[in-house]
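S.K.: okay, predicted coordinates and the sequence, questions at the end:
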Amino acid sequence: MASMHLLLTVDSSEWDGGSGSWKPLEDRDLTSHHRATPTEVTVGRYGELNVFVRPTDPVHPYRWSIQ
């Protein structure tokens, strides 16, 4: 069985807005959580959507996971 590969990740935020565990340098002084979500896309309950494909078999259906 061939393995699935991550094709795309859609995240609900660019940085968490709380701990600032990852924050761009240009946003380091911003405290608003709204700044962490410029696209205003929310996946599930503020998670991320991962889409997986099987590159060796393009007919095989894609799989997805929300975390």
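M.R.: On my side now, so go ahead. Numbers count the residues shown, from 1 in each chain.

S.K.: could you use CA atoms for every contact and neighbour count after this?
M.R.: OK.

S.K.: skipping adjacent residues, who's closest to residue 66 in space?
M.R.: The shortest distance from residue 66 to any non-neighbouring residue, by Cα to Cα, 6 or more residues apart in numbering, is to residue 49 (4.6 Å).

S.K.: below is an additional structure, to be compared with the one above:
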Amino acid sequence: MKKAERQKDKEIRPGMQVEFICPKCGTHLAWALPDMEMNCPKCGNWVTNENRKKPKLDLMLPTDDDQLTLF
């Protein structure tokens, strides 16, 4: 199993997914590619990479990571 990688200097590498967390209500939405936009089902806020709430340790996962197979 591949380990999550720490984001260096806010650099998002191609093919890596980030965790989308709603900045308005804090709902954990999904792991997705940074160019995605999603609507929070709880509060209706649109979340993008620019406005997503970033955890203290902002991780990135490759698209073929075993942890994401369940989804």
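M.R.: Received, thanks. What you are looking at is a predicted structure, and each value in this text was computed from that prediction instead of being measured.

S.K.: report the TM-score for the pair.
M.R.: Scored by TM-score structural alignment, normalised by the length of structure 1, the superposition of the two chains gives a TM-score of 0.25; 39 aligned residues with a Cα RMSD of 4.1 Å.

S.K.: surely the residue nearest to residue 66 of structure 1 meets residue 6?
M.R.: No: applying Cα atoms under 8 Å, one finds residue 49 of structure 1 not in contact with residue 6, separated by 10.7 Å.

S.K.: of those two, who's got more company?
M.R.: residue 49 (17 against 14; other Cα atoms under 10 Å).

S.K.: mind telling me what element that one is part of?
M.R.: Element membership of residue 49 of structure 1 [criterion: DSSP states H and E] is strand 48-53.

S.K.: residue 18 of structure 2 too?
M.R.: Here residue 18 of structure 2 sits within strand 16-21, counting by DSSP H and E.

S.K.: in the following helix or strand past that strand, what's buried?
M.R.: Toward the C-terminus, strand 16-21 of structure 2 is succeeded by strand 28-32 as the next helix or strand (DSSP H and E). Neighbour-count burial for strand 28-32 of structure 2 flags 29, 31, 32 (criterion: 16 or more other Cα atoms under 10 Å).

S.K.: closest one of those to residue 5 of structure 2?
M.R.: Using Cα to Cα, residue 31 comes nearest to residue 5 of structure 2 of these, at 13.6 Å.
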